[in-house]
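Colleague: Sequence and computational prediction follow.
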Amino acid sequence: MTQQTYVGVDEDENGGLTHLGRMVRDAWVFGLLPETETCAGWDAARMQGLYERVYAAWEPYAHLPSSLPEALRERHARFYSQAITTARKEGWDPELGEDE
């Protein structure tokens, strides 16, 4: 049996706008990871640990970007704006399909 690892936010589907890709970006927003860390090669246990840290960082803001302090809100907007631009260039469509 082979252990699955994360491909990294820069190699992830939809410009990294997957659950795991968003988690990595949120870790960047909160300074939990340096912006250079893509999490490529991380196993499920390590990603779970990151998820728990990111979840805890969001709690004081009710998990709402609009509740973030200005500096964090600006970081969030920058990271997600870049991701959305990349994803759209790759053909990502933010609309949900009938089966989603």
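Modeller: That came in fine, so what should we check first?

Colleague: drop to CA atoms for contacts and neighbour counts, all remaining ones
Modeller: Fine.

Colleague: Report the buried residues of the strand or helix carrying residue 77.
Modeller: For residue 77, the element it lies in under DSSP states H and E is helix 70-89. For helix 70-89, the neighbour count (16 or more other CA atoms under 10 Å) marks 72, 75, 76, 79, 80, 83, 84, 86, 87 as buried.

Colleague: this is the comparison structure:
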Amino acid sequence: MSSSVGLLVTFEAKSGKEAELAEFLKSARALVVDERDTSTWYAFRINANQFGIYDTFPGEEGRQAHLAGKVAIALGTKAHELLVSPPEIQPVDVLAFK
């Protein structure tokens, strides 16, 4: 499956919630496995309290489905508890990949 579009989502954990956010992100993988149009999905840590998700899709339809999917809903319900502010969601175009 080729990927033409993606999402780069970054967020900052509240003080003392870093480990809980990291565990949430690890567990979120299970929510994405069945998404037909999610080509790749990565959860990552940037530094002690900054985290992110990067994912790719074959087209805009897959990206929009993911934005309305289980991970987005789960993160939305936990955001007030775990995050300093709402996630920064940046749509991206995939230029090349291996």
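Modeller: Everything's here; your move. Since we're looking at a predicted model, the values are computed, not measured.

Colleague: Overlay the chains and give the TM-score.
Modeller: In this superposition the chains share a TM-score of 0.32, using TM-score structural alignment, normalised by the length of the second structure; 54 aligned residues with a CA RMSD of 4.0 Å.

Colleague: and the helix holding residue 77 of the first structure, what other elements does it pack with?
Modeller: helix 19-29 (3 or more CA pairs under 8 Å, 6 or more residues apart in numbering; DSSP states H and E).

Colleague: Show me what the helix it packs on packs onto, helices and strands only.
Modeller: Packed next to helix 19-29 of the first structure, using 3+ CA pairs under 8 Å, 6+ apart, are helix 44-58, helix 70-89.

Colleague: Output the ones you listed in JSON lines; the columns should cover distance to residue 25 of the first structure.
Modeller: Formatted as JSON lines, those follow (distance: least, CA to CA, whole Å):
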{"stretch": "helix 44-58", "distance to residue 25 of the first structure": "10"}
{"stretch": "helix 70-89", "distance to residue 25 of the first structure": "7"}
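
Colleague: Compare those and give me the one nearest residue 22 of the first structure.
Modeller: helix 70-89 (8.4 Å; CA to CA).

Colleague: Compute the inter-axis angle for the closest one and helix 19-29.
Modeller: If you take axes from the mean of the first three to the mean of the last three CA atoms, to 10 degrees, helix 70-89 of the first structure sits at 150 degrees to helix 19-29.

Colleague: that older thread, could you export the buried residues of helix 70-89 of the first structure as JSON lines, including distance to residue 21 of the first structure?
Modeller: JSON lines is the format used below for these (distance: CA to CA, whole Å):
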{"residue": "72", "distance to residue 21 of the first structure": "18"}
{"residue": "75", "distance to residue 21 of the first structure": "15"}
{"residue": "76", "distance to residue 21 of the first structure": "13"}
{"residue": "79", "distance to residue 21 of the first structure": "11"}
{"residue": "80", "distance to residue 21 of the first structure": "10"}
{"residue": "83", "distance to residue 21 of the first structure": "9"}
{"residue": "84", "distance to residue 21 of the first structure": "12"}
{"residue": "86", "distance to residue 21 of the first structure": "13"}
{"residue": "87", "distance to residue 21 of the first structure": "12"}
